[in-house]
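Enquirer: this is a predicted model, with the sequence first.
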Amino acid sequence: MSKYTFVFLFALFGLILCEIYEFEECFKADDDEAPDHYNCNVTAVRISPCPDYPCKVKRGRKAVVELDFTPLVDVESVENDVYWASPEGDLEWQGLYKNACTNTECPLKNGVSQSYTYSVDIDKKVPTRSYDIKWGLKNGDQIKCCALIKIVIKK
């Protein structure tokens, strides 16, 4: 088998395991209505195991969320910033650890694209329903990346 065939098959296997997922950015960094600290763009979201849209995850299971993003400023460190976007207001997703540098390389460099990966346990007590989740990274008012993703929690 040639070297190129092996690389192609390896890449294809990766695509099968983790689908590129539909998402909206909470704001684009160049959006006039974006707050000043939205100076980062999310370019892709992958959720595993989620071959369908919206992502359906069973309670008591793990889901892996991956974000590809490009910061537009240098930042030493970032925190996980995850919320349920409810009609009554955003509610923080409890139980996630804050230090996102364990999930991506820090410091972040202006214009350098990178990936972030977080494996989350879906608690058995989470109500079954559809959720709009704002999943992102932040560092105070220095930087914020955010993708709005839809998930369905099932029994």
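Expert: Thanks, I have it.

Enquirer: switch to C-alpha atoms for all contacts and neighbour counts from now on
Expert: Will do.

Enquirer: the nearest residue to Glu76 once chain neighbours are set aside and Val75: what is the separation?
Expert: Closest residue to Glu76 apart from its sequence neighbours, by Cα to Cα, 6 or more residues apart in numbering: Pro107 at 4.2 Å. To Val75, Pro107 is 6 Å away according to Cα to Cα, to the nearest Å.

Enquirer: put this next to the first one:
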Amino acid sequence: MDVRTGLIALFCLIGLTWAQPVKYIDCGSTSGKVIGVDINPCPNQPCQLHKGNSYTVNVTFTSNVDSDKSTAVVHGIVGGIPIPFSIPVPDGCRSGIQCPIKTGETYNYQASLPVKTEYPSIKCVVEWELTDNGNKDLFCIKFPVQIVN
């Protein structure tokens, strides 16, 4: 019985290492406040994003506005130049957020970040914005990544 309990505890601890809070900077969240960011799997920072894989980005934030919709815009910043990253579902209301968004409520935005095989192996900064009805940022975050084979 003790061996099984120990194995279960070990697997739980291993699972916790895959999604750790990510160090990020707020780049202009005017309509909301970011509470936390994590990427799964991302056991080390900067997150190593392997080509051909997909990663889950989770952002917990509190809204300062009411909004009927939310739209995600993602860029990779390379040499100071923002290069668009396509994400499968840019509609925040289909990414874990119950719309309409209400002032003072806390939300957990969840999205998939596919890393295409044609992306170059490079270190860059990801800028992830979620905008409200008025195209103001519910959140804007930046975090470093490294794209690897």
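Expert: Arrived safely. The structure displayed is predicted, hence computed values, not measured ones.

Enquirer: still on that earlier bit, the residue nearest to Glu76 of the first structure maps to what in the second structure?
Expert: Superposed on the second structure with TM-score structural alignment, Pro107 of the first structure falls opposite Pro100.

Enquirer: swap in Val78 of the first structure?
Expert: Val78 of the first structure maps onto Ser70 of the second structure when the alignment is built from TM-score structural alignment.

Enquirer: what residue is smack in the middle of the first structure?
Expert: Nearest to the geometric centre of the first structure sits Leu67, at 4.1 Å (Cα atoms, centre = their mean).

Enquirer: that residue: what secondary structure?
Expert: Three-state assignment for Leu67 of the first structure (DSSP: H, G, I helix; E, B strand; the rest coil): strand.

Enquirer: same check on Thr5 of the second structure?
Expert: helix.

Enquirer: counting neighbours, what do you get for it?
Expert: Around Thr5 of the second structure there are 9 other residues, counting by other Cα atoms under 10 Å.

Enquirer: tell me who's in contact with the residue nearest to Glu76 of the first structure.
Expert: 74-77 (Cα atoms under 8 Å, 6 or more residues apart in numbering).

Enquirer: could you dump the residues you listed to a markdown table with neighbour count?
Expert: Shown next, in a markdown table, are those (neighbours: other Cα atoms under 10 Å):
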| residue | neighbour count |
| --- | --- |
| Asp74 | 15 |
| Val75 | 16 |
| Glu76 | 11 |
| Ser77 | 17 |
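
Enquirer: the helices in the first structure, which residues?
Expert: For the first structure, helices defined by DSSP state H occupy the ranges 3-17.

Enquirer: can you show me the strands along the first structure?
Expert: Under the criterion DSSP state E, strands of the first structure are mapped to 19-20, 24-25, 40-48, 55-58, 62-71, 79-86, 89-92, 114-121, 129-139, 143-154.

Enquirer: compare these and give me the one nearest Asn103 of the first structure.
Expert: Evaluated over the strands of the first structure, closeness to Asn103 of the first structure peaks at strand 114-121, with 5.3 Å, by Cα to Cα.

Enquirer: and the contacts of the closest one?
Expert: Residues contacting strand 114-121 of the first structure (Cα under 8 Å, 6+ apart): 60-70, 96, 103-105.

Enquirer: taking the residues you listed, tell me the two that lie furthest apart.
Expert: Spatially, the most separated pair among the contacts of strand 114-121 of the first structure is Gly60 and Thr70, at 32.2 Å (Cα to Cα).

Enquirer: more neighbours: the two, which one.
Expert: In terms of neighbours (other Cα under 10 Å), Thr70 is the more surrounded of Gly60 of the first structure and Thr70; the figures are 21 against 15.

Enquirer: my guess is the more buried one meets Leu137, correct?
Expert: No: Thr70 of the first structure is beyond contact range of Leu137, at 11.4 Å (criterion: Cα atoms under 8 Å).
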